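> curious how this folds, go ahead:
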Amino acid sequence: MGSFQRTEFGSQAVGGQYYLTFLTGNIGKAGTGICDAGGAQQMAEFGAPIPAPLEKPKKVAPIPTAKLGEYVLAGKPNKINFWYTQTCGIVGQWPNANKVIEAVKSVPFFVVAESIMTPTATYADILLPATTVFEYDSVMAGTRNHYVQLIEKAVEPQGEAKPDYVIFGELAKRLGFGDRYIVPVEQMIKNVLKPSGITYEEIKKGPVCPVKGPWIPFKDGKFYTPTGKAHFFCEPWAAKGFLPVVTYRQVKESPVGNPELAKKYPLMAIQRKVIRNIHTSFQNNEWLDELFAKEPTVQMHTKDAQARGIKQGDKVVVYNDRGQHPTVAIVNDNILPGVLCLENGWWMGQNGFNSSSVLTNDTVEILGTGTSICSTLVDVKKA
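Presented below is the predicted three-dimensional model:
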């Protein structure tokens, strides 16, 4: 889980990690493992809060995350006339952020359900006030926690705010099928828990682990494959027409992959997570603002800085054909020459700055359809 996977061939990098794990026997035993995802949902089966419709809905062609802006603007695979977004900071977090903003502006009816005025919310035609996590009851049975627990409302919803599931219920009611969606939250929680065998009464008493005793994923090397073994030969890759074993693949947006573009933008930019926020969450927290700098930074090697007349603490602009990102230089030898490291999650317009995502590569990762934000060519100059 890191920058190395957010490239055009990130699946190869992840596959390389797993190869090392299998070859050295670091899986299926206590104290071993490779990925932090899994948790309660890997330990037990859970259901949906609301039963699925009896008739399967028609399939809708998806839009790859990385290409959100481009696809919406081009009307592919379908023209978007109505866009509803919740729990997501698409403006500023998604790749090629300026194009995403163009896409949002191009949609006739853009609705945002949000609890604070985020950059995404500023573009809403209608802004629906949603509750914070402290203002509704729910259940946590996710992929990053080994316990199932009740989320209990701490305070009543403020103003006219409603939980997302209440908003959906009210919309469904107006569209003529509210009976499917207007379900008491206690019943929704029970629907989620039912396949696991954990009861609502149990989690009311406290967090519950779905398994008894020590839990070891893939214990004794037993995997969820037809053979029960780890496969170095990846059949799903072969089915897509790709080489079915891990190999080195050169990403296109890089000095080696695109020498012509590198003449114009010779530096490779990656994004790093920072401790003041999770993606774009908490970025406007006043208490955190007292502890952390009120301006984004970019890390760069001394040689790259000297070649451009940049010193520690200088205000600089990182740029390419997609956009410009004003920031402050951190100059040292703790990063490779030819590489810049940008902060992830800065809000568009916050303290006069913008998101580093205005620069990022919107190529779709070949196998996993993820993003390629960490193979982005840029240059930097003094502001």
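> contacts and neighbour counts: CA atoms only from here.
Fine.
> how about the nearest residue to the residue nearest in space to the middle of the chain, chain neighbours excluded?
Central residue of the chain (CA atoms, centre = their mean): residue 279, 7.5 Å from the mean position. In this structure, residue 279 finds its nearest non-sequential neighbour in residue 345, 4.6 Å apart by CA to CA, 6 or more residues apart in numbering.
> kindly report the same for residue 72.
Nearest one to residue 72, counting by CA to CA, 6+ apart, is residue 103 at 5.7 Å.
> to compare with the earlier structure, here is another sequence to fold:
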Amino acid sequence: MRLRPSTSHWGAFSAGLDENGHLQVSAHPEDPAPSPLLGNLPSALTDPTRIAAPAIRRGWLERGPGPDPKRGHEDFVEVGWDEALDLLSAELLRVRSEHGNEAIYGGSYGWASAGRFHHAQSQLHRFLNAFGGFTSSRNTYSYGTSAVVLPHVVGTATDVLRNGSSWPTIVANTELLVAFGGVPEKNVFVTPGGVTRHHTPGFLAQLADRDVEVALISPLRADLPARLDVRWYPIRPATDTALMLALAHTLAVEGLHDRRFLDRYCTGYDEFERYLLGLDDGIVKDAAWASALTDIPAAEIVDLARRMAARRTFITVTWSLQRIEHGEQPVWAAIALAAMLGQIGLPGGGFGHGYGSMGDTGDTGPDFRVPYLSQGINPVKQYIPVARIADMLLRPGTRYQYDGAERTYPDIRLVYWAGGNPFHHHQDLNRLRSAFAQPDTVVVHEPFWTATARHADIVLPTTTALEREDFGCGRRDSHLIAMHRVAEPRAQARDDHTIFAGLAARLGIEETFTEGRTAREWLEHLYGSWRQHLAGKGFSVPSFPEFWEMGEYRLPNTETDRTLWADFRADPVAHRLPTPSGRIEIVSERVASFGYDDCPGHPAWLEPVEWLGGERASRFPLVLIANQPHTRLHGQLDGGAVSQAAKVAGREAVHLHPEDAGPRGIKEGDVVRIFNDRGACLAGAVLTTDLRPGVVQLPTGAWFDPAGTICVHGNPNVLTADLPSSQLSQGCTGQHVLVEMERFAGEPPGIVVNRPPAISRKRDM
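All right, here's what the predicted structure looks like:
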């Protein structure tokens, strides 16, 4: 058996088929901590939900395009590739002619493959741009709120999210790590585009070796590895901002804040201090006030503030904290708190965002762009914040606010999705099902019968990464990996480029889309252009045949540990921030000018609807945390061995405290019903004391399997609210939701998402 190199978002590996045709996978030999998610790969090629042939929803095939509540409920008819592409090209032309290119929404949130050429989003957007453009999306579900608020506070999101302090600097210099949301080790195995060497688990271990004090502020103990001796503050969910404000209040009233730093590097502190002292609203944001909200004793809050002021302190906030109502506030408040400590720009001090949210945060690998496919220019300037897709489809023509501007939702007639699964990412899935009934046509490229494919009209089967050639490399990755084809395409599956090339030929834009190149020729061209670029910088890069034969190229080491903050601290005039003041804006006059009641001009405590202290808690007394799974990337390969092994009674596992299980008569392994006024799901109970009472944890990514308004497989997004974080960012709020839980009585419904939907075959195929 010959193992060939490849990579994935969760790690580089080699793979091959044994004598029985079974896929064998071996982690990259230089990876010090291979991801367990590699164990999901062996079954991917032959998963029973693989899509075998182009399929058309029967109602669309028989009745034609148009809004249809039967979308997601009807069977499919398999057709030949020519018929499928003919139908689709005709529909694209109709929509463009009758409604314009703005009526086409190009979904494709990404994450389909680590390959940089067969990157589904790039292929789709390149095709639609060649066709005249499309309505696009902006930002991400991951950190869409931060991406909007950070430029107002520090002038940039990229430098905070991508170029913060390195883990070696933190390990060597930090004395106290205050981790809001922890540093969840399960997430550090993933980096978009791939990762060859997973370093973060080793750096976390070094924190213990150096006796770095770690304060874990999270309802979940698992948000830092169990091997670390941490001081755990099991905070009430969604109250981190209140704790930060109380810590800041203690610094202010005890004179522990760095006034020189605040005067030289920041603007607006005096107004923020008035807020902390309650001089205008009459509410003093002290430790006693925060204790009533957070359930952390006031004395512990004061003690933590004093320890932070006395030591080199690094404050980190996970992305999860901004995926809630008013998610701008914990990010902004943490920056204000770090500024008050005066350690921003010092080695091992200051503020970080996303440590433990992605594998490349804090990494020290090479930092330059690898070969990629140009998407071209989109002539259509209409876009939506990515998490507002259901609003757009359900309320065309509605005006809404976004980052200080009034915008209008377009009237979308065709949704085209290639790569990604909105029925994983999005909230309130029953509402999303209603939204997906509105367009005239929904088109999906997919290898598997996901919920998104099942809610489409035209479904085109695509290859997996192991069935085509590509190259992959993630941000800060050490290697560019040649992704060799390991297996032949399943049934009639084609890669996205081939599908779009076929459509482009029918639409008269083939030359614009393909530029006369095959997929292999594109790989050689993109690599060759990149090689020439690096040669101009003095780097020696092997030819494409040499690279392909070797299977990888070790990227030149361009690591640097100098950050934006070090330069800014050294000279805030020469290295002024791209904010209106050139400094850190603890108070933003621009944000204040927007007049948003859900996002004022400085960090503030704003009571969310979905939290244990709110009115809804009387009906739904548990806070469900819908975090990222440790058994898969999002919903990818949910049928894989690692993901399936963690199921309980065939359903996603929900973790709850024994104090919550006992009164409800729930025992380990029971099937439970989790519900609120949006819907319900079934899950398998796991009892643990590693979370605070009143909190239950159900990860995202179980394939949505609806039976009426209930998901029988355990997808928490049937429960979450499809509401924006604020008018500023319009980010998603899917991290927390209030629920109730009960033991499911009787025989639970069977799971059907693990097999294809009803399909018939046309005789003329």
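> what does the residue nearest to the centre of the first structure align to in the second structure?
Per TM-score structural alignment, the equivalent position to residue 279 of the first structure in the second structure is residue 634.
> and residue 87 of the first structure, by the same measure?
Under the alignment (TM-score structural alignment), residue 87 of the first structure pairs with residue 419 in the second structure.
> from residue 447 of the second structure, how far off is that match?
Per CA to CA, to the nearest Å, residue 419 of the second structure is found 10 Å from residue 447 of the second structure.
> now do the buried residues in stretch 340-354 of the first structure.
340-348, 353-354 (16 or more other CA atoms under 10 Å).
> show me the helices in the stretch 151-300 of the first structure, by range?
164-175, 178-181, 185-193, 200-205, 235-239, 259-264, 286-291 (DSSP state H, counting those that start in this stretch).
> for residue 23 of the first structure, find the nearest of the ones you listed.
helix 235-239 (19.0 Å; CA to CA).
> residues touching the nearest residue to residue 28 of the first structure once chain neighbours are set aside, list them.
Nearest non-adjacent residue to residue 28 of the first structure, counting by CA to CA, 6+ apart: residue 219, 4.1 Å away. Residue 219 of the first structure makes contact with 27-29, according to CA atoms under 8 Å, 6 or more residues apart in numbering.
> how about a cut-off of 10 Å?
Applying CA atoms under 10 Å, 6 or more residues apart in numbering to residue 219 of the first structure gives the contacts 27-30.
> possible to save those residues as a markdown table with distance to residue 316 of the first structure, secondary structure and neighbour count?
Below are the contacts of residue 219 of the first structure laid out as a markdown table (distance: CA to CA, whole Å; DSSP: H, G, I helix; E, B strand; the rest coil; neighbours: other CA atoms under 10 Å):
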| residue | distance to residue 316 of the first structure | secondary structure | neighbour count |
| --- | --- | --- | --- |
| 27 | 45 | coil | 21 |
| 28 | 48 | coil | 17 |
| 29 | 49 | coil | 15 |
| 30 | 48 | coil | 13 |
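> in JSON lines: those, plus distance to residue 332 of the first structure.
Converted to JSON lines, the contacts of residue 219 of the first structure look like this (distance: CA to CA, whole Å):
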{"residue": "27", "distance to residue 332 of the first structure": "37"}
{"residue": "28", "distance to residue 332 of the first structure": "41"}
{"residue": "29", "distance to residue 332 of the first structure": "41"}
{"residue": "30", "distance to residue 332 of the first structure": "40"}
